[in-house]
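Asker: no sequence on hand, only this structure:
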């Protein structure tokens, strides 16, 4: 359990299109080549410590003639951002993906003293 120890709690959200490969015959749409996409998400201001991240696919556009396989994750979470990661495998064809995310965590209190 993440325990928040101050009264300055920050919530930041986003909903970026991670990729749109059907327009230009990209690897996710053709079903060949690299099957992972990453995007570094930077927060508008840093949190005191790495925040809790909630992610969900808010739009998926998949080929209905293949099996739909998807893995989505937040990785490399720091005070200033995280990596949004989408993976697929096999013959799955993905036209585009949009991912909603929410970060919740403590903010730096301007009245805190930094002794080091």
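Answerer: Structure's in. What do you need? None of these values were measured; they are calculated from a predicted model.
Asker: please make it C-alpha for all contacts and neighbour counts, starting now.
Answerer: Fine.
Asker: pull the contacting residues for the residue sitting nearest the centre point of the chain.
Answerer: The centroid of the chain falls nearest to residue 84 when counting by CA atoms, centre = their mean (2.8 Å). Taking CA atoms under 8 Å, 6 or more residues apart in numbering as the definition of contact, the neighbours of residue 84 are 38-41, 72-75.
Asker: put this next to the previous one:
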């Protein structure tokens, strides 16, 4: 089994008046993550918010997920909705899955 992990700043919309900060309704920020080394099969991927800066004047609504997971990578997706205002968000991820074991010998 192998483990890979990373961190990704998804957006800083307060600096650019981006949609997570100025918009309303359903909004999505999607990022492609490519593993440094491919796994032998689809790994288990866990994601978590490591930094969030939210406006205190509205309800905090957040959905963070790993989607379209393959042996080579996945989509890191953040969603919010209604009047929630998100200034910035950073997410961390960990992938655990099968990797080639250099101690295994293939006998033919």
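Answerer: Noted; the coordinates are in hand. These numbers were taken from a predicted model, which means no experiment stands behind them.
Asker: picking up where we left off before, which residue in the second structure aligns with the residue nearest to the centre of the first structure?
Answerer: Taking TM-score structural alignment, residue 84 of the first structure has residue 76 as its aligned residue in the second structure.
Asker: re earlier: of the contacts of residue 84 of the first structure - the most surrounded one?
Answerer: residue 74 (20 neighbours; other CA atoms under 10 Å).
Asker: ok, now which ones touch the alignment partner in the second structure of it?
Answerer: Residue 74 of the first structure maps onto residue 66 of the second structure when the alignment is built from TM-score structural alignment. For residue 66 of the second structure, the contact set (CA under 8 Å, 6+ apart) comprises 45-47, 74-77.
Asker: what helix or strand is residue 66 of the second structure located in?
Answerer: Using DSSP states H and E, residue 66 of the second structure falls within strand 63-67.
Asker: can you give me the helices for the second structure?
Answerer: When secondary structure is read from DSSP state H, the second structure shows helices at 13-16, 19-22.
Asker: what's the most buried one of those helices?
Answerer: When you average the neighbours per residue for each of these (mean count of other CA atoms under 10 Å), helix 19-22 leads with a mean of 20.
Asker: who are the packing partners of that one?
Answerer: helix 13-16, strand 86-97 (3 or more CA pairs under 8 Å, 6 or more residues apart in numbering; DSSP states H and E).
Asker: the same query, at a cut-off of 10 Å, please.
Answerer: Helices and strands touching helix 19-22 of the second structure, as assessed by 3 or more CA pairs under 10 Å, 6 or more residues apart in numbering; DSSP states H and E, comprise strand 2-12, helix 13-16, strand 27-34, strand 86-97.
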